[in-house]
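Asker: for reference, the sequence and a predicted model appear below.
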Amino acid sequence: MSSPLFNQMENALADLRKQQERIREAQERAEKETTTVSSKDRSLTATVDHRQRLTGLKFSGTRYRTMAPAELANKIVELVQQAQDEANQKSLAVYSAMAPAGFGSALTDMVNGDFDLDKMFDEAVREADSMSGTADEGEGTDRGK
């Protein structure tokens, strides 16, 4: 026999698992993303991955050869930072569309690759169980008494 509260909890858990899968799919899409940015004169191109790590640097033509070392270094740094910023914006766009209000730092953690989706959902399920009274009774108590 099922109580209305039990049915609500089951439905909420099913909804939670659906959301978990949508987030996992978004993570997988984001992890496949790369961002490539070229300098205005097209002499330099930088590519970064979804975590904003530099994965490619390409020199085209001969313009870069006539630059002073400090100028070339500055252009490379600026280009890489631009690519990193664009990659960050792409990642935020993917996740912000599905993030609940007040998601806060978890969204940034997700974008930076430090987010543990399974841990978040496990904690939510434990919290829901404890609020509904379905958690193991006597958990953490001394049963020998």
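Answerer: It's in.
Asker: for the rest of this, base every contact and every neighbour count on C-alpha atoms.
Answerer: Noted.
Asker: which parts of this structure are helices?
Answerer: 4-32, 69-96, 105-112, 117-132 (DSSP state H).
Asker: tell me how far the longest one lies from the chain's centre.
Answerer: Its chain's C-alpha centre lies 16 Å from the corresponding centre of helix 4-32 when counted by CA atoms, centre = their mean, to the nearest Å.
Asker: put this next to the previous one:
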Amino acid sequence: MDRPGGSRLERVLADFAEQHGVVSRAREQLRALSVTALSRDGAVQVTVDADGRAAGIRFVGQPFRDMTAPQLGGSVMDALTTARSEVETRTTAVLATAGFRLPPSGPRCRWTARPRTPRPRTGAVSCASPRGGDGPRSRP
């Protein structure tokens, strides 16, 4: 004969196992996340990983040869910004699907070189609105 407490514990454990599976799948999706974007002028293609770090830059065709350094730099930044924005969109979708509640357009977390208050560690997470709005940032 089942005790009422035992069946409740079984339900809690089953719920935990289900949620653990959801979180594990989300973690794997985020680990595998990679986005490639093309600059508006079509001269540069940039691939970023789930953290928004550039994993590859490719110059498409020959147009880049006729570009000035500032133009080429602008194309790289354009593709990088587009890819980072898409990573952020996909990350938000994965987390939302996993049941994480995210602020509608809340602050982004970023690594800062120095903590806001003195601490013995060298880096800290600061959840403040980004200045430039250029997507996820990495540790210094």
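Answerer: Alright, I've got the coordinates. Everything quoted here is computed from the prediction, not taken from an experiment.
Asker: list the TM-score for the superposed pair.
Answerer: Remark: TM-score between the superposed chains equals 0.64 [TM-score structural alignment, normalised by the length of the second structure]; 105 aligned residues with a CA RMSD of 2.3 Å.
Asker: still on that earlier bit, closest to Thr47 of the first structure out of the helices of the first structure?
Answerer: Closest approach to Thr47 of the first structure among the helices of the first structure is made by helix 69-96 (6.7 Å; CA to CA).
Asker: in that closest one, which residues are buried?
Answerer: Burial within helix 69-96 of the first structure, assessed by neighbour count using 16 or more other CA atoms under 10 Å, is assigned to 72, 75-76, 79-84, 86-88, 90-92, 94-95.
Asker: thinking again about what came up before, tabulate the helices of the first structure (CSV), appending distance to His50 of the first structure.
Answerer: CSV is the format used below for the helices of the first structure (distance: least, CA to CA, whole Å):
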stretch, distance to His50 of the first structure
helix 4-32, 5
helix 69-96, 6
helix 105-112, 8
helix 117-132, 17
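Asker: nearest to Asp41 of the first structure, of those?
Answerer: helix 69-96 (11.2 Å).
Asker: how big's the offset between that closest one and the second structure?
Answerer: In the superposition with the second structure, the average deviation recorded for helix 69-96 of the first structure is 1.1 Å (mean CA distance after the TM-score superposition for the first structure).
Asker: and what of stretch 16-31 of the first structure?
Answerer: Counting by mean CA distance after the TM-score superposition for the first structure, stretch 16-31 of the first structure comes out at 1.3 Å.
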